[in-house]
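Chemist: My questions concern the predicted model and sequence given below.
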Amino acid sequence: MNIKNKELIKKTLSGTFVYERIVKIEYNVEDSFEDNYAGTLDLTFHVTLLKTKEPYKIRVRYYNIDNLTIREAKTFPLSGGLIIHNLKEQGLASSHLYHVHDDSGYGENAGFEFIEFYCTSIEVISVEEFYKEY
């Protein structure tokens, strides 16, 4: 799986971390060529280092969003990171490369509980302390 800037996570977070929840969702639509509109989705994850219990934020951008579904928008707890299926590797013909969703809670990696969408690429935008002072 090709996630741009994934090395930002390893550079900033030393050790194992766990995903706690999605704390921010930003959806933007931009006019691209010939009046085609392309959506981008920025998700900010609250993660915690296991060894030190320090909280961090990881912001990830998903490009050319399609079929975005969000349920229970009041909270987005995660039992792990989002599940990303590479459609090309699975032999599925699609204009989107990835199918992204959280786990339904049943562990089958197919269903979702809170969020689901398709996208063409994924990029890590930033990794920083959760309570960073500016």
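Modeler: Cool, the structure landed.
Chemist: Please make it C-alpha for all contacts and neighbour counts, starting now.
Modeler: Noted.
Chemist: can you give me the helices in this protein?
Modeler: 7-12 (DSSP state H).
Chemist: Scan it for its longest strand.
Modeler: For the chain, the longest strand by residue count, based on DSSP state E, is strand 17-31.
Chemist: And that strand, what's buried?
Modeler: Neighbour-count burial for strand 17-31 flags Phe17, Val18, Tyr19, Glu20, Arg21, Ile22 (criterion: 16 or more other Cα atoms under 10 Å).
Chemist: what's the closest of those to Leu8?
Modeler: Using Cα to Cα, Phe17 is the member of these that lies nearest Leu8, at 13.9 Å.
Chemist: correct me, but the closest one touches Pro55?
Modeler: No: in this structure Phe17 lies outside contact range of Pro55 using Cα atoms under 8 Å: 9.2 Å.
Chemist: ok, and the closest non-adjacent residue to Arg61?
Modeler: Of all residues not flanking Arg61 in the chain, Asp42 sits nearest, at 4.4 Å (Cα to Cα, 6 or more residues apart in numbering).
Chemist: cool, Val60 as well?
Modeler: Leaving aside its sequence neighbours, Val60 sits nearest to Val124 (Cα to Cα, 6+ apart; 4.4 Å).
Chemist: Comparison target below:
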Amino acid sequence: MAEKFNKTAINFNYVEKLDILIQSFQQNCGINFNYVEKLDILIQSFQDRFSEFKKVKPLLDIFSNPFTISAISVENAPESMQLEIIDIQNDQGLRNKFNEGDLLNFYRCIDKNMYKELRINALKCASLFGSAELLPLH
């Protein structure tokens, strides 16, 4: 039993020697090994940014394709948009325009008064990605 304990102590001895070697290397070469702290900060920053996208995901889903939003998703959409989503899903002309493939052009074509909240959502979502093409959408 004592022999096993000594082997463990020897392993800790290597860790201590490695720590001394790293400190010596830092002093002699001027290299800072505090990158772990910087990586932790970077990881936290990414997590914060992606958590923001999770919050707006339902609105991004509506923006990317208002025709595929399920009834359950419509119920979870902001109340101000629910009727507009139902109306737009039943408009075959707008569905055809959407299927042409130019998302921003589609939102330029929808009626400003009838789909006001969907257009506002489109402006907000598209601005997340910094598109300069949005200006004519107003």
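Modeler: Looks like it arrived, so ask away. Source: prediction; values computed, not measured.
Chemist: Quantify their similarity with the TM-score.
Modeler: Superposed pair, TM-score by TM-score structural alignment, normalised by the length of structure 1: 0.23. Supporting alignment: 56 aligned residues with a Cα RMSD of 5.0 Å.
Chemist: re earlier: shared neighbours, Phe17 and Pro55 of structure 1?
Modeler: Listed as contacting both Phe17 of structure 1 and Pro55 by Cα atoms under 8 Å, 6 or more residues apart in numbering are Val47, Thr48, Leu49.
Chemist: Keep only those of these that are in strands.
Modeler: Per DSSP E, the shared contacts of Phe17 and Pro55 of structure 1 map to strands at Val47, Thr48, Leu49.
Chemist: Go through structure 2 and flag its longest helix.
Modeler: helix 35-64.
Chemist: So which elements touch that one?
Modeler: Contacts defined by 3 or more Cα pairs under 8 Å, 6 or more residues apart in numbering; DSSP states H and E place helix 35-64 of structure 2 against helix 116-127.
Chemist: mind listing what's buried in the helix it packs on?
Modeler: Going by neighbour count (16+ other Cα under 10 Å), the buried part of helix 116-127 of structure 2 is Glu117, Leu118, Arg119, Asn121, Ala122, Leu123, Cys125, Ala126.
Chemist: hmm, which two among those are most spread apart?
Modeler: So, those by Cα to Cα: farthest apart are Glu117 and Ala126, at 14.1 Å.
Chemist: Could you give the number of residues near Lys11 of structure 1?
Modeler: Lys11 of structure 1 has 9 neighbours, counted by other Cα atoms under 10 Å.
Chemist: Just list the residues touching it, thanks.
Modeler: No contacts exist for Lys11 of structure 1 under Cα under 8 Å, 6+ apart.
Chemist: Any chance of a markdown table for the buried residues of helix 116-127 of structure 2, columns distance to Pro58 of structure 2?
Modeler: As requested, the buried residues of helix 116-127 of structure 2 are exported to a markdown table (distance: Cα to Cα, whole Å):
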| residue | distance to Pro58 of structure 2 |
| --- | --- |
| Glu117 | 14 |
| Leu118 | 13 |
| Arg119 | 15 |
| Asn121 | 11 |
| Ala122 | 12 |
| Leu123 | 15 |
| Cys125 | 11 |
| Ala126 | 14 |
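Chemist: Looking at the shared contacts of Phe17 and Pro55 of structure 1, which is nearest Tyr98 of structure 1?
Modeler: If you rank these by distance to Tyr98 of structure 1 using Cα to Cα, Val47 comes first, at 22.6 Å.
Chemist: My understanding was that the closest one contacts Lys57; is that so?
Modeler: Yes: if you go by Cα under 8 Å, Val47 of structure 1 and Lys57 touch, sitting 6.2 Å apart.
Chemist: Show me which of the buried residues of helix 116-127 of structure 2 is closest to Glu37 of structure 2.
Modeler: Distance to Glu37 of structure 2 across the buried residues of helix 116-127 of structure 2 (Cα to Cα) is lowest for Cys125, with 33.5 Å.
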